[in-house]
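**Q** need a structure here:
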Amino acid sequence: MTLLSATDAILVIIDFQARLMPAIHDGARLVANARRLVDAAGLLAVPVLMTEQNPAGLGGTVPELAGAGPVIAKMSFDSCAEPAFLEALAGDMQLVICGCEAHVCVGQTVLSLLEHRRRVAVVQDAVGSRAAESKEVAIARMARHGAEIVTTEMVVFEWLRTAAHPQFRAAAKLIR
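**A** Purely as a prediction, here's the structure:
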């Protein structure tokens, strides 16, 4: 994968859930960055897919992100174990991944997507774990296996490609 493309991407939001987020290191910043990604996706017509891990136990998606896209409930840590998840990602789109926890659900999902030969970009500043060390090790592992590691700002500006884009001003405001 080289540059990300808004015409060739799906934003995948993994398990940003109400009962989980208070335990996530730097959780408020991660949710804010995920919201920036959702808003940029909306401006640039990038589809959004969301998951919720055991929603009966961990609650629904945090209010800041609720309703951003269709939600697939799951019990497996690896979202790919849920047939509806892979069906929703049919085709050869770039998968831009954010969510929690980096070393469990995000990590297992990303590694599985890579095994399925999917193009995956993990948004480092919109992925979290309870412990910073767990996130750090997970990011390194995903990168070793072929995931691109990017930031929220990289995603937004690569989706835009040019300051001449009709949505440039609106998207740039999301970053500032």
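**Q** every contact and neighbour count from this point should use C-alpha atoms.
**A** Fine.
**Q** what ranges do the helices span in this protein?
**A** 27-43, 55-58, 83-88, 107-115, 132-144, 152-160, 168-175 (DSSP state H).
**Q** which parts of the fifth one are buried?
**A** So the one you mean is helix 132-144. Residues 135, 138-139, 142-143 are the ones in helix 132-144 that count as buried (16 or more other CA atoms under 10 Å).
**Q** now those residues as a markdown table including distance to residue 101?
**A** Output for these, formatted as a markdown table (distance: CA to CA, whole Å):
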| residue | distance to residue 101 |
| --- | --- |
| 135 | 8 |
| 138 | 9 |
| 139 | 11 |
| 142 | 13 |
| 143 | 16 |
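**Q** to compare against the first, here's the next sequence to fold:
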Amino acid sequence: MFKKENMVFVLVDVQGKLARIVHDSEDLIENLRKLISCLRILNVPIIWLEQYPEGLGPTVEEVAEQLEGLAPIPKMTFSACKTEAFMDELRAMKRQKVLIAGIETHICVYQTAADLKELNYDVQVVEDAVSSRTLVNKELGLEKMKALGILGTSVEMVVYELLESADAKEFKRILRIIK
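**A** Predicted structure coming up:
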């Protein structure tokens, strides 16, 4: 199981116009906002990625405002694992469980998750917090990840998994965000 003490969250490329045109973009952005807000309350480390920010633009404001105090790692590679700064930060955290979300499911999310799995990380993808320009490509990306043994989860499922109990000190704050 994922626990707040043993995992890291990787946010992949929720940027600019692309983030606004992916399938169900409003739901994606809202789910990411909720997820990141809950993870911050639970003190789960976050690695924030941006693909070619000079071309694609910055992370959308609704998501970026949840990441105050953090800085994005720029990358040109589709798999973040091929970007040295990402791998350095991930290794420094000494956590083997990686939760991943963002866009596009079938490109950067898939390639990063697949490479992390190859590197013996335990990876889960937040299925209601990933998207692609088309639903078909989102579904293909999720299907290929599952074929590699990368399990799916949802925002609510992972947040409650991390909370473990309704008497957790963070429960009431998180409940206000999730509902």
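**Q** ok, back up a step: from the buried residues of helix 132-144 of structure 1, which single one is nearest residue 79 of structure 1?
**A** Set against residue 79 of structure 1, the nearest of these by CA to CA is residue 142 (15.3 Å).
**Q** any idea how far the aligned residue in structure 2 for the closest one is from residue 91 of structure 2?
**A** Structural alignment (TM-score structural alignment) places residue 142 of structure 1 against residue 145 in structure 2. Per CA to CA, to the nearest Å, residue 145 of structure 2 is found 22 Å from residue 91 of structure 2.
**Q** would you mind finding the longest strand in structure 1?
**A** If you go by DSSP state E, structure 1 has its longest strand at strand 119-128.
**Q** matching residues in structure 2 for that one?
**A** So strand 119-128 of structure 1 sits over residues 122-131 in structure 2, by TM-score structural alignment.
**Q** and that stretch, how far from the chain's centre?
**A** Chain-centre distance of stretch 122-131 of structure 2: 7 Å, with CA atoms, centre = their mean, to the nearest Å.
**Q** before we move on, what about stretch 127-136 of structure 1?
**A** Taking mean C-alpha positions (CA atoms, centre = their mean), stretch 127-136 of structure 1 and its chain are 15 Å apart.
**Q** distance between the ends of that stretch?
**A** 10 Å.
**Q** hmm, who's touching that stretch?
**A** 23-27, 30, 98-103, 106 (CA atoms under 8 Å, 6 or more residues apart in numbering).
**Q** could you tell me which of those residues count as buried?
**A** Judged by 16+ other CA under 10 Å, buried ones among the contacts of stretch 127-136 of structure 1: 24-27, 30, 98-103, 106.
**Q** which residues touch the aligned residue in structure 2 for residue 29 of structure 1?
**A** Using TM-score structural alignment, the equivalent of residue 29 of structure 1 in structure 2 is residue 27. By CA under 8 Å, 6+ apart, residue 27 of structure 2 lies in contact with residue 129.
**Q** 10 Å - rerun?
**A** 33, 128-131 (CA atoms under 10 Å, 6 or more residues apart in numbering).
**Q** do the same with residue 179 of structure 2
**A** 34, 156.
**Q** same check, this time on residue 87 of structure 2
**A** Per CA under 10 Å, 6+ apart, neighbours of residue 87 of structure 2: 80-81, 116.
**Q** cutoff 6 Å now
**A** Going by CA atoms under 6 Å, 6 or more residues apart in numbering, residue 87 of structure 2 touches residue 81.
**Q** ok, back up a step: distance to residue 150 of structure 1 added to the contacts of stretch 127-136 of structure 1, as JSON lines?
**A** Shown next, in JSON lines, are the contacts of stretch 127-136 of structure 1 (distance: CA to CA, whole Å):
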{"residue": "23", "distance to residue 150 of structure 1": "24"}
{"residue": "24", "distance to residue 150 of structure 1": "20"}
{"residue": "25", "distance to residue 150 of structure 1": "19"}
{"residue": "26", "distance to residue 150 of structure 1": "18"}
{"residue": "27", "distance to residue 150 of structure 1": "18"}
{"residue": "30", "distance to residue 150 of structure 1": "14"}
{"residue": "98", "distance to residue 150 of structure 1": "10"}
{"residue": "99", "distance to residue 150 of structure 1": "13"}
{"residue": "100", "distance to residue 150 of structure 1": "16"}
{"residue": "101", "distance to residue 150 of structure 1": "17"}
{"residue": "102", "distance to residue 150 of structure 1": "14"}
{"residue": "103", "distance to residue 150 of structure 1": "17"}
{"residue": "106", "distance to residue 150 of structure 1": "15"}
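**Q** what about those, which are in strands?
**A** 98-100.
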